[in-house]
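Student: sequence plus the predicted model coming up.
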Amino acid sequence: MDAVLKYAGLFWSEVKSLYTLYLFLLTAGTGIFEFFFDGQRLRKEESKKEEILARLIGALYFLGGIGLFILVKLA
């Protein structure tokens, strides 16, 4: 169990060192693009299932990027 916690700590320290403002902007920007632009394009093509999936993925990218950025900055 101690080895797992050790590796989890090492993994978290790597994430903290790699997740900068630029990566946050890239993640959030990808989410916004996927949600608005891809969702709109798929709506015009009348691909309802793909539109819903694109909007869901975009929202997850955007909210996940914000959440991870907050966690990295607070921890």
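Tutor: Yes, it's here.

Student: when you work out contacts or count neighbours from here on, use the C-alpha atoms and nothing else.
Tutor: Fine.

Student: tell me how far Glu14 lies from Glu51.
Tutor: To Glu51, Glu14 is 35 Å away according to C-alpha to C-alpha, to the nearest Å.

Student: which one of the two is surrounded by more residues?
Tutor: Neighbours per residue, other C-alpha atoms under 10 Å: of Glu14 and Glu51, the larger number sits with Glu51, 22 against 11.

Student: name the nearest residue to the spatially most central residue of the chain, ignoring sequence neighbours.
Tutor: For the chain, the residue nearest the mean C-alpha position is Tyr61 (3.1 Å; C-alpha atoms, centre = their mean). Of all residues not flanking Tyr61 in the chain, Gly31 sits nearest, at 4.7 Å (C-alpha to C-alpha, 6 or more residues apart in numbering).

Student: this is the other structure I want to compare:
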Amino acid sequence: MRMRYLTTAQDIGELGFIKSLCEANGIACLFQDEHVSSLYPGVLDLCCQVMVDESEWERATTLISRLRLQIREVAPSS
């Protein structure tokens, strides 16, 4: 299985959404530096990379872009 970079989670909440989305759609994924915040509090906000199987990359990219579009549509305007 060859893994390919998908995205970088900006915070714990986004990481949770991405995990749930991948699991619900049967997409295997790895999270690099997921537990860095245990060693260095606050660092996860900057560096948790999400990797998916190369064969699932296109589908995962589509799902992530839909997730981010929905978040923008729901976010309160300033």
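Tutor: The structure has been received and is ready for your questions. Bear in mind that the values here come from a model prediction, so they are computed numbers and not experimental data.

Student: kindly provide the TM-score of these chains.
Tutor: TM-score for the superposed chains, counting by TM-score structural alignment, normalised by the length of the first structure: 0.29, backed by 30 aligned residues with a C-alpha RMSD of 2.5 Å.

Student: related to what we said a few turns ago, can you pull the contacts of the residue nearest to Tyr61 of the first structure?
Tutor: Under the criterion of C-alpha atoms under 8 Å, 6 or more residues apart in numbering, the neighbours of Gly31 of the first structure are 57-62.

Student: and it, how far is that from Phe24 of the first structure?
Tutor: Gly31 of the first structure sits 11 Å away from Phe24 of the first structure when distances are taken as C-alpha to C-alpha.

Student: and what of Asp2 of the first structure?
Tutor: Counting by C-alpha to C-alpha, the separation of Asp2 of the first structure from Phe24 of the first structure is 31 Å.

Student: neighbour-wise, which of those two wins?
Tutor: For Asp2 of the first structure against Phe24, the residue with the higher neighbour count under other C-alpha under 10 Å is Phe24, and the figures read 19 against 7.

Student: on the three-state scheme, that one is what?
Tutor: With DSSP: H, G, I helix; E, B strand; the rest coil as the basis, Phe24 of the first structure sits in helix.

Student: which helix or strand contains the nearest residue to it once chain neighbours are set aside?
Tutor: Spatial nearest neighbour of Phe24 of the first structure, chain neighbours left out: Gly65 (5.8 Å); criterion: C-alpha to C-alpha, 6+ apart. When elements are assigned from DSSP states H and E, Gly65 of the first structure belongs to helix 48-74.
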